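Asker: model this:
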Amino acid sequence: MSKAIIKSATGIRTILIVILLLKLSITSFAQQAISDVGNFYPVLDTYAAKDNSSLSYLAKDRKKTEKWRRKAKAKLHELLAFDPEPAPLDPQILETTKRDGYTQYLVKYNLNALQQTEAYLLIPDNLTKPAPAVIALHDHGGFYFYGKEKHTLTDDQPVILKEYIDNLYEGRTYADELAKRGFIVLSPDAVYFGSQKLDPAQTSPNNAKAYYSNVTANESENIRAFNKFASAQEIPMNKTILTAGTTWLGMIAQGDKVAIDYLLTRPEVDPEKIGCIGLSLGGLRSTYLFGLDSRIKTGVVAAFSTTYQHMLKEHARHTWMMYVPRQYEFLDLPDVASLNAPRPLMVMNCKQDKLFSMEGMQAAESKLKAIYTKMIAPDKFACNYYDVPHSMTIRMQEDAFAWLEKWLKQDKE
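Answerer: Next up is the predicted model:
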């Protein structure tokens, strides 16, 4: 055999060995890289596992359910850390639009002494007595320019909004569908969205420049530029919120509770039949509103269900709005929803959801199912899975409507 052939064979063997070593290295890396925080995961996971969820209903034998509920709600309220100076609602009707089967009101009211919000109020036609009401809580989706408009019908929708509704809701504004079915619906803007969105003109010149330099004559492009600007500002926003001694979710939850206060000023509303529903961030908002406020009689959470244990491994895609320092020490995410148990709760999960793992969704389901079973009310908890990406499809909406009709339109809770 010539030296050239031997040299060539040796070179091929070397390349094959290198390829094999690379494959082994990649496999080993994949096995170790189980978290967004890599080698920091073991210490954080170990720390988080120490006496976590101490106020969960499952943490011990809770012989006095109401005493547990009061203690857990008080601790969560403390952790959310937002107690602004109150103010009268001072509600105003800004616009009135007659639609098919209901009337849409654009309303405005005070959240506290320093903040206001706008909301759409939908009142069905021909009500003869106080009717059940649903608070429809909008999503995040990286779409800050609008809030309530993402699931409530508006005229002259820009292309970017229409495409968004097509993508997440299969083209249907579910708040209006609820109104057509006899529910009074309130869709309020959350902090940082819609009527409460960030004003670029009041941010620092360097930050504002990033937005204004992209403003054009195209409405959808301007909205896209604003959404990009607002997304980048989430980090300084949350840093400032934490420095101020409060939490972003605390601010959102306080506003959502005031939505109930507003509904109760309306004579059309049956105060004993109020529910809440939301997708994504709206699902998180629904979780906290349902858990914190006993005036909510039933809840629907869409595409926002997991446990913190599973979020420790991967949550890079989530908004800064959801984090509450030290909450895991006392209450896991499904524990929050359980604070209103055994009131009826439906959770809807998307099998193709890239924001949550199937293991996390199933773990949350198991925890809530165990709590409702322990409270001898397994029929008041439902958890459905849909083979779709992160969304609230028409089929999901129909299941949610059936749930709300079952628990809000019957005579007894």
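Asker: only C-alpha atoms for contact and neighbour calcs from this point on.
Answerer: OK.
Asker: just how off-centre is the top strand by length along the chain within its chain?
Answerer: When the chain is scanned for its longest strand (criterion: DSSP state E), the result is strand 269-279. The chain centre lies 17 Å from the centre of strand 269-279; the measure is CA atoms, centre = their mean, to the nearest Å.
Asker: before we go on, could you also do this sequence so I can check it against the first one:
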Amino acid sequence: MLRKYDRYARQDAFRGSTPEEFRQWREDTRSLLHSLLGTCKMERGIQDARRMETVFTEEGIRREHWRIQVEPEVWMTLFLLAPAGAGKDTPVILCPPGHNGAGKYSVAGVRDYPPITEKIDHYHYDYGLQLAKQGCVTVCPDCRGFGERREDPEDARRLPEGLKGDCYRLAHMGEPLGIPVLGMLTWDLARLIDWLEEDRRFNTDRLGAVGFSGGGMQTLWLAALDDRVKFAAISGYMYGYRDALLTLNNNCSCNYVPHLWEHLDMGDIASLIAPRPLWVQSCREDRLNGPRGVVNAQEQVAIAAEAYRLLGAPENLRHQICPGTHQWHEEDLAEYLTFLLEHSINSKE
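Answerer: The predicted structure follows:
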């Protein structure tokens, strides 16, 4: 399979040399990716929204518990975190979750259950809460198969499964219909943006996305395909497919999109975000980098960097390499958040 990868992979990478050629490639590539994701098979309906609870955290942050409709028979549950004084000028950041943290609960920093608290401490998982403390409104959703959106509530009685997700169930149902899990997740996040735009309480003109691990995966794809995302931060998920998803072939089903590797690598997808501000965070000892280590991530960032250079915005891409294993690092969060917000104002083509 590795030999086949080397023979057939990345046939549609950008090979032009001008900004005009890149823009045409971006348009064509987005169309290709929507086809691979099966988003044309997703269904729009009346977008209902219901607030179920509002509480205030010890930090004075208002935490709203919502469920919003993303397809006629499908609902997304989420926490919206609003710091004191948040209003129409406050930026909004989507914070999709990764695995092993029970969905939105760890990202929003809900420490009511010891196993979730353990995951928050291990991965520094509460980046939604951290960003709210920095003054942003953050939206921490359950993606399909996680948290309140599990496909089989019974298997959540077993702790390891309850903290993870039902991606394999979703993949077995969706892929034969041409809808991989990533198509479902990307669709839902786009509908979440629709709801925030209709809600009009906060500044969606400065909307961004930040995610760690599987949340970084969702951030990558959403930002690549939706220009309403004005800035993005991807932590623990920017590496070449050959090393990280083929050589390490026991990763979660949500990572795999049929036929994707024939066309593009991860850096090519990240190129679609240019010239909007992008902060990539990698850890040197992250096993998901694959057998060659962090160089696998550096190679993919370099692919995206070429797009930023071509579009005249090399300063809008930053790659932070941190010590340690697979985890989010918040030590320089204020600095990087300032970078993302300030550069998003001037990143229009």
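Asker: residues touching the spatially most central residue of structure 1, list them.
Answerer: Nearest to the mean C-alpha position of structure 1, counting by CA atoms, centre = their mean, stands Leu281 at 2.0 Å. Neighbouring residues of Leu281 of structure 1 by CA atoms under 8 Å, 6 or more residues apart in numbering: His138, Asp139, His140, Phe304.
Asker: residues near the aligned partner of Lys374 of structure 1 in structure 2, how many?
Answerer: Mapped onto structure 2 by TM-score structural alignment, Lys374 of structure 1 lines up with Leu310. Leu310 of structure 2 has 16 neighbouring residues, counting by other CA atoms under 10 Å.
Asker: got it, and Asp121 of structure 2?
Answerer: So Asp121 of structure 2, with other CA under 10 Å, has 13 neighbours.
Asker: ditto for Lys239 of structure 1
Answerer: For Lys239 of structure 1, using other CA under 10 Å, the count is 13.
Asker: tell me which residue of structure 2 lines up with it.
Answerer: So, by TM-score structural alignment, Lys239 of structure 1 is matched to His172.
Asker: secondary structure class for its match?
Answerer: His172 of structure 2 carries the three-state label helix when classified by DSSP: H, G, I helix; E, B strand; the rest coil.
Asker: now it: how far from Val181 of structure 2?
Answerer: 9 Å (CA to CA, to the nearest Å).
Asker: what does Leu341 of structure 2 give?
Answerer: Counting by CA to CA - Leu341 of structure 2 and Val181 of structure 2 are separated by 30 Å.
Asker: do Leu340 of structure 2 as well
Answerer: In terms of CA to CA, Leu340 of structure 2 sits 28 Å off from Val181 of structure 2.
Asker: between the two, who's got more neighbours?
Answerer: Remark: of Leu340 of structure 2 and Val181, Val181 carries more neighbours, 28 against 24, as counted by other CA under 10 Å.
Asker: count the residues that sit near the residue lying closest to Ala49 of structure 2 once chain neighbours are set aside.
Answerer: Using CA to CA, 6 or more residues apart in numbering and skipping residues adjacent in sequence, the residue nearest Ala49 of structure 2 is Ile68, 4.2 Å away. By the criterion of other CA under 10 Å, Ile68 of structure 2 has 19 neighbours.
Asker: confirm that Ile68 of structure 2 sits in a helix.
Answerer: No. Assigned with three-state DSSP, Ile68 of structure 2 falls outside any helix and is strand.
Asker: what do we get in structure 1 for it?
Answerer: Match for Ile68 of structure 2 (TM-score structural alignment): Tyr109.
Asker: and its match, what is it in contact with?
Answerer: Leu89, Asp90, Pro91, Gln92, Gln116, Thr117, Glu118, Tyr262.
Asker: with neighbour count, secondary structure and distance to Arg224 of structure 1 as extra columns, can I get those in a markdown table?
Answerer: Shown next, in a markdown table, are these (neighbours: other CA atoms under 10 Å; DSSP: H, G, I helix; E, B strand; the rest coil; distance: CA to CA, whole Å):
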| residue | neighbour count | secondary structure | distance to Arg224 of structure 1 |
| --- | --- | --- | --- |
| Leu89 | 18 | coil | 33 |
| Asp90 | 11 | coil | 33 |
| Pro91 | 14 | coil | 31 |
| Gln92 | 13 | strand | 30 |
| Gln116 | 18 | strand | 25 |
| Thr117 | 20 | strand | 22 |
| Glu118 | 24 | strand | 22 |
| Tyr262 | 18 | helix | 32 |
